[in-house]
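Novice: Predicted model and sequence follow; I will ask about them next.
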Amino acid sequence: MIRVLIADNEALMRAGVRLILENDDEIRIVAEAQNAREAVEACRVHTVDVALLDIRMPGNGISAVTEIARHSPRTRAVMLTAFGEEATVTSALRAGAHGYLLKDTGPHDLIDAVRRAAAGEPVLAPQVTRQLVDFRAKSGQGSDVASRRIANLTPTERDVLRLLGTGLSNAEIATRLHLSSGTVKAHISSILTRTDCTNRVQAAVLAQTAGLLD
């Protein structure tokens, strides 16, 4: 069972997300919140696997991500918002968000994203990923900088990072590379440390920026 928190100050939005997610028998909505304070408190009171947070709700969704990461580390915080500006996305990821989705995400994709986030996989709206890559290229934070960040990775770590960048799970990466899931998990931990990435989402963006997916 995947336990989900929906945090948005718009009641209609919360109801719509609930209606979509409750179509999946393995997802259960355990709490709703209208602001950042309520979202943080809900993650303390309930066991929450995935928290869907609006970035512009009262109290600031990014602040909620920071507090949830500090007090409820098992919870995967995913932004679900109408705002996809690069600075906003970057701030959310730096705060510890495990994903960033836009509110025009389709029902099937939203359910899939919740499942992936619960499994610890990176969740980024395609348009958000493209925007981050384009911005970094234009601002001098593009492929050259990204290439230097991955320069010290071993060949196997680069292969793992490349597949992680395509959104594959640990089990899928293990199958592709003929490794055990435990070995893949160890490689990902090493990759995050060596590239100074906070989570898999940042590593996935790095893989794309560095051209590993080309």
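Specialist: Received it, and whenever you're ready, just let me know what you need.
Novice: From here on, just use CA atoms for contacts and neighbour counts.
Specialist: OK.
Novice: and the helix or strand containing Ala207, how far out from the chain's middle?
Specialist: For Ala207, the host element (DSSP states H and E) is helix 200-209. Centroid separation for helix 200-209 versus its chain: 11 Å, with Cα atoms, centre = their mean, to the nearest Å.
Novice: which parts of it are buried?
Specialist: Using 16 or more other Cα atoms under 10 Å as the test for burial, helix 200-209 gives 200-209.
Novice: List of residues touching that helix?
Specialist: For helix 200-209, the external contacting residues (Cα atoms under 8 Å, 6 or more residues apart in numbering) are 93, 98-99, 120-124, 129, 132-133, 136-137, 142-143, 146, 161-162, 164-167, 191-192, 195, 197, 213-214.
Novice: ok, of those residues, which come out buried?
Specialist: Buried positions within these, assessed by neighbour count (16+ other Cα under 10 Å), are 93, 98-99, 120-124, 129, 132-133, 136-137, 142-143, 146, 161-162, 164-165, 167, 191-192, 195, 197.
Novice: Put this next to the previous one:
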Amino acid sequence: MNIRVIIADDNSFIREGMRIILNTYGDFEVLAAVADGAEAVDFCREHEVDVALLDVRMPNMNGVEATRILAEETKTKPLILTTFDDDEYIVDAVRYGAKGYLLKNNDPERICDAIRSVYHGHNVLQNVILDKLKLSLGENRQHEESPAIDKTLFTERELEVMSRIAKGLSNKEIAKELYISEGTVANYITSVLSKTSLEHRTQIAIYYLTGRIR
């Protein structure tokens, strides 16, 4: 079955260009291309959409607010596609349930791979976006523990895993640093997600750095 996609961008050139690009691939079905977040939300409420490709800065309703509503009210998975000047929106978008956050200067194949990854339940966050996320949270120093979180909720090993997620390390890199298997790392992440009711590792990073679930 094709991945059902909606595109929301107030720039008609980008919006229609992305529609054309996705339609050249056999595994995508572009159901609609709309000009703002409100139109995207309305469409997803009435139709079964797998992935919503959302710009951040749009009239009527921006991509962050659309992400929040889509995550709360529909089964559509929001994927943010934006530019370098949207730093202030990154944290909120991820907190509200964005499954991915990519820059528009990526090549089409990278964007298509991201849509596929999000559709299959994975989360996509470019390293450059993760770096900006840390800066926006005031993360300009290295540390092993965060005084903001309630450390009594977690085991010492869970805290060690969380601190490395906040630094942007992959499961493989965490496993190497802590001398444990990747499967064990995944188990610790699952435990942290269960204790916090978070959905993915990027939200864990935000929680570790800020102490806030939302």
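Specialist: It's in. Small disclaimer: the values here were computed from a predicted structure and weren't measured.
Novice: hang on, isn't Arg116 of structure 1 packed against Leu124?
Specialist: No. Arg116 of structure 1 is beyond contact range of Leu124, at 10.6 Å (criterion: Cα atoms under 8 Å).
Novice: What helices and strands are in contact with the longest helix along structure 1?
Specialist: When structure 1 is parsed with DSSP state H, its longest helix is helix 181-195. Applying 3 or more Cα pairs under 8 Å, 6 or more residues apart in numbering; DSSP states H and E, one finds that helix 181-195 of structure 1 contacts helix 155-165, helix 170-177, helix 200-209.
Novice: Can you check what angle separates that helix from helix 200-209?
Specialist: Calculated by axes from the mean of the first three to the mean of the last three Cα atoms, to 10 degrees, helix 181-195 of structure 1 forms an angle of 70 degrees with helix 200-209.
Novice: got the angle for helix 181-195 of structure 1 vs helix 155-165?
Specialist: Counting by the same axes, to 10 degrees, helix 181-195 of structure 1 lies at 90 degrees to helix 155-165.
Novice: Contacts for helix 181-195 of structure 1 next, please.
Specialist: Residues contacting helix 181-195 of structure 1 (Cα under 8 Å, 6+ apart): 149-150, 152-153, 157, 160-161, 170-171, 173-174, 197-200, 203.
Novice: which stretches of structure 2 form helices?
Specialist: With helices called from DSSP H, structure 2 shows them at 12-23, 37-46, 63-73, 87-95, 108-119, 127-136, 156-166, 171-178, 182-196, 201-210.
Novice: Need the distance between the two termini of stretch 95-103 of structure 1.
Specialist: Taking Cα to Cα, to the nearest Å, the first and last residues of stretch 95-103 of structure 1 lie 20 Å apart.
Novice: ok so, going back, dump the buried residues of helix 200-209 of structure 1 to TSV, plus distance to Arg74 of structure 1.
Specialist: Shown next, in TSV, are the buried residues of helix 200-209 of structure 1 (distance: Cα to Cα, whole Å):
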residue	distance to Arg74 of structure 1
Arg200	15
Val201	16
Gln202	18
Ala203	19
Ala204	20
Val205	22
Leu206	24
Ala207	25
Gln208	27
Thr209	28
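Novice: ok, now how distant is the nearest residue to Ile55 of structure 1 once chain neighbours are set aside from Ser189 of structure 1?
Specialist: Nearest non-adjacent residue to Ile55 of structure 1, counting by Cα to Cα, 6 or more residues apart in numbering: Gly61, 4.1 Å away. Applying Cα to Cα, the value for Gly61 of structure 1 to Ser189 of structure 1 is 27 Å.
Novice: Compare the two and say which is more crowded by neighbours.
Specialist: Shown here are Gly61 of structure 1 and Ser189; by other Cα atoms under 10 Å, Gly61 has more neighbours (28 against 14).
Novice: What residues does the residue sitting furthest away from the middle of structure 1 make contact with?
Specialist: Centroid-distance maximum for structure 1: His178 at 25.9 Å, with Cα atoms, centre = their mean. Listed by Cα under 8 Å, 6+ apart, the contact set of His178 of structure 1 is empty.
Novice: Okay, it and Asp159 of structure 1: tell me how far apart.
Specialist: Distance, His178 of structure 1 to Asp159 of structure 1, by Cα to Cα: 12 Å.
Novice: Now which residue in structure 2 aligns to Val123 of structure 1?
Specialist: Residue-level alignment of Val123 of structure 1 against structure 2, with TM-score structural alignment as criterion, gives Val124.
Novice: Give the full set of residues in contact with its match.
Specialist: Contacts for Val124 of structure 2 were tallied using Cα under 8 Å, 6+ apart; they are 99-102, 114, 117-118.
Novice: just the buried members of the residues you listed?
Specialist: Buried, going by 16+ other Cα under 10 Å: 99-102, 114, 118, out of the contacts of Val124 of structure 2.
Novice: among these, which two are most distant?
Specialist: Leu102 and Val118 (11.7 Å; Cα to Cα).
Novice: For the two, list the residues in contact with both.
Specialist: Common contacts of Leu102 of structure 2 and Val118 (Cα under 8 Å, 6+ apart): 79, 124.
Novice: if we can go back for a sec, measure how the longest helix of structure 1 sits relative to helix 170-177, angle-wise.
Specialist: 100 degrees.
Novice: one step back: could you export the helices of structure 2 to JSON lines, including columns for distance to Leu53 of structure 2?
Specialist: Below are the helices of structure 2 laid out as JSON lines (distance: least, Cα to Cα, whole Å):
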{"stretch": "helix 12-23", "distance to Leu53 of structure 2": "10"}
{"stretch": "helix 37-46", "distance to Leu53 of structure 2": "9"}
{"stretch": "helix 63-73", "distance to Leu53 of structure 2": "9"}
{"stretch": "helix 87-95", "distance to Leu53 of structure 2": "13"}
{"stretch": "helix 108-119", "distance to Leu53 of structure 2": "8"}
{"stretch": "helix 127-136", "distance to Leu53 of structure 2": "17"}
{"stretch": "helix 156-166", "distance to Leu53 of structure 2": "26"}
{"stretch": "helix 171-178", "distance to Leu53 of structure 2": "27"}
{"stretch": "helix 182-196", "distance to Leu53 of structure 2": "25"}
{"stretch": "helix 201-210", "distance to Leu53 of structure 2": "19"}
